[in-house]
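*Asks:* Provided below for reference: sequence and predicted model.
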Amino acid sequence: MPTKLNIDIQFASPTIEVALAKTASSMLMKKWVRAATDHSGLLTLRFVNAAEGKKLNFAFRKKNYATNVLTFPYDLSKNSLTADIIFCLPVIQKEAKNQNKTLKAHLAHLIVHGCLHAQAYDHESQKDAVKMEGLEVKILQNLGFPNPYLDQ
């Protein structure tokens, strides 16, 4: 029986929605999410500005800066998950430029990365990082993107 994953995409402002639409449609982002999980459930992707990103990072991680992606997993079972994944578009845009990556490739990587976090993958230890990064590389290659961990 196929899984039913509901994917909700939210934008903190019309400006963010317009900027993002130039890089990836909602349909394309949902394709990336489905490539990174075979669970059913609900995933919410929210794209925010730097002020909201900084506020959330401080409130939940006590870090006083905006970060590229924050994942909030609420429920995870063998077949189902529920999570919110927050993306700070200005940080992602700056990182892509600084890393000489296309915004599309960097965004795809971070969406896959956030989805793996929602499924309890982590990169706190070297062993876990190798496992998670290997999955990211495989998923992204299947989607036609280069290895995000190689210098471009």
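*Replies:* Looks like it arrived, so ask away. Residues are numbered from 1 along each chain as shown.
*Asks:* only C-alpha atoms for contact and neighbour calcs from this point on.
*Replies:* OK.
*Asks:* which residue is nearest the centroid of the chain?
*Replies:* Ile111 (2.4 Å; Cα atoms, centre = their mean).
*Asks:* alright, now check it against this:
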Amino acid sequence: MAQRACDAALAHAGLDPDAYEVALLACDDDRIAALNAQFRGKEQPTNVLSWPSERRTPGVPPGDAELGDIAISFDTCAREAAMQGKPFEAHVTHLIVHAVLHLLGHDHEVDAEAEAMEQAERRILAKLGLPDPYEDGIS
């Protein structure tokens, strides 16, 4: 699931998935809460965190094969998937795609950037045969 999600996001960006590396830590809520506190100053669990290896601009090919690191909490993902009535695998795949897009320079701090990122996620997930994660307004 993780490899497929990473490969799809990279291919969508026009990149050869075999040419890039992403480190992925699958963890529980305690570990991700500690990471969230350490790096974002938020002392609570979250679903996914990402750390790009360098600052990037969307659409510009990375100069480094090591894109960065992702941490994902399966505890939070399981709760969110159940609350949203989504299959666990589809939700985790969406969050990994989302995190890889962050590693490639995408962000969602500004509405236009958020919309572009969501559209990319929708297209990538559709190619994987997964439903639109934003269809019902729950992300």
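*Replies:* Great, that's in hand. If you're wondering where the values come from, they're calculated on a predicted model, not measured in any experiment.
*Asks:* what's near enough to touch the residue nearest to the centre of structure 1?
*Replies:* For Ile111 of structure 1, the contact set (Cα atoms under 8 Å, 6 or more residues apart in numbering) comprises 29, 32-33.
*Asks:* now with 7 Å?
*Replies:* For Ile111 of structure 1, the contact set (Cα atoms under 7 Å, 6 or more residues apart in numbering) comprises 32-33.
*Asks:* what residue of structure 2 takes the place of it?
*Replies:* When structure 2 is aligned by TM-score structural alignment, Ile111 of structure 1 is paired with Ile96.
*Asks:* ok, now how distant is the alignment partner in structure 2 of Asp128 of structure 1 from Lys86 of structure 2?
*Replies:* In structure 2, Asp128 of structure 1 lines up with Glu113, judged by TM-score structural alignment. Using Cα to Cα, to the nearest Å, one obtains 25 Å as the distance from Glu113 of structure 2 to Lys86 of structure 2.
*Asks:* Without its sequence neighbours, what residue ends up closest to Leu15 of structure 2?
*Replies:* Nearest residue to Leu15 of structure 2 in three dimensions, chain neighbours excluded: Pro61, at 7.4 Å (Cα to Cα, 6 or more residues apart in numbering).
*Asks:* Look up which helix or strand the counterpart of Leu67 of structure 2 in structure 1 falls in, please.
*Replies:* Under the alignment (TM-score structural alignment), Leu67 of structure 2 pairs with Thr82 of structure 1. Using DSSP states H and E, Thr82 of structure 1 sits within strand 80-88.
*Asks:* Could you do Leu43 of structure 1 as well?
*Replies:* Judged by DSSP H and E, Leu43 of structure 1 forms part of strand 40-48.
*Asks:* related to what we said a few turns ago, measure the mean distance from the host helix or strand of the match of Ile111 of structure 1 to structure 1 post-superposition.
*Replies:* According to DSSP H and E, Ile96 of structure 2 maps onto helix 88-103. By mean Cα distance after the TM-score superposition for structure 1, the fitted helix 88-103 of structure 2 averages 0.5 Å away from its aligned residues in structure 1.
*Asks:* Now do the SS call for Phe60 of structure 1.
*Replies:* helix (DSSP: H, G, I helix; E, B strand; the rest coil).
*Asks:* Which residue in structure 2 aligns with it?
*Replies:* So, by TM-score structural alignment, Phe60 of structure 1 is matched to Phe39.
*Asks:* ok, now how distant is that match from Glu21 of structure 2?
*Replies:* From Phe39 of structure 2 to Glu21 of structure 2 the distance is 22 Å (Cα to Cα).
*Asks:* follow-up on the earlier one: distance of the match of Phe60 of structure 1 relative to Ala23 of structure 2?
*Replies:* Counting by Cα to Cα, the gap from Phe39 of structure 2 to Ala23 of structure 2 is 17 Å.
*Asks:* if we can go back for a sec, and the strand holding Leu43 of structure 1, what does it pack onto?
*Replies:* Other helices and strands packing on strand 40-48 of structure 1, by 3 or more Cα pairs under 7 Å, 6 or more residues apart in numbering; DSSP states H and E, are strand 5-11, strand 80-88.
*Asks:* So the residue nearest to Ile85 of structure 1 when sequence neighbours are not counted, which state does it fall into?
*Replies:* Nearest residue to Ile85 of structure 1, sequence neighbours excluded (Cα to Cα, 6+ apart): Thr71, at 4.4 Å. Following three-state DSSP, the label given to Thr71 of structure 1 is strand.
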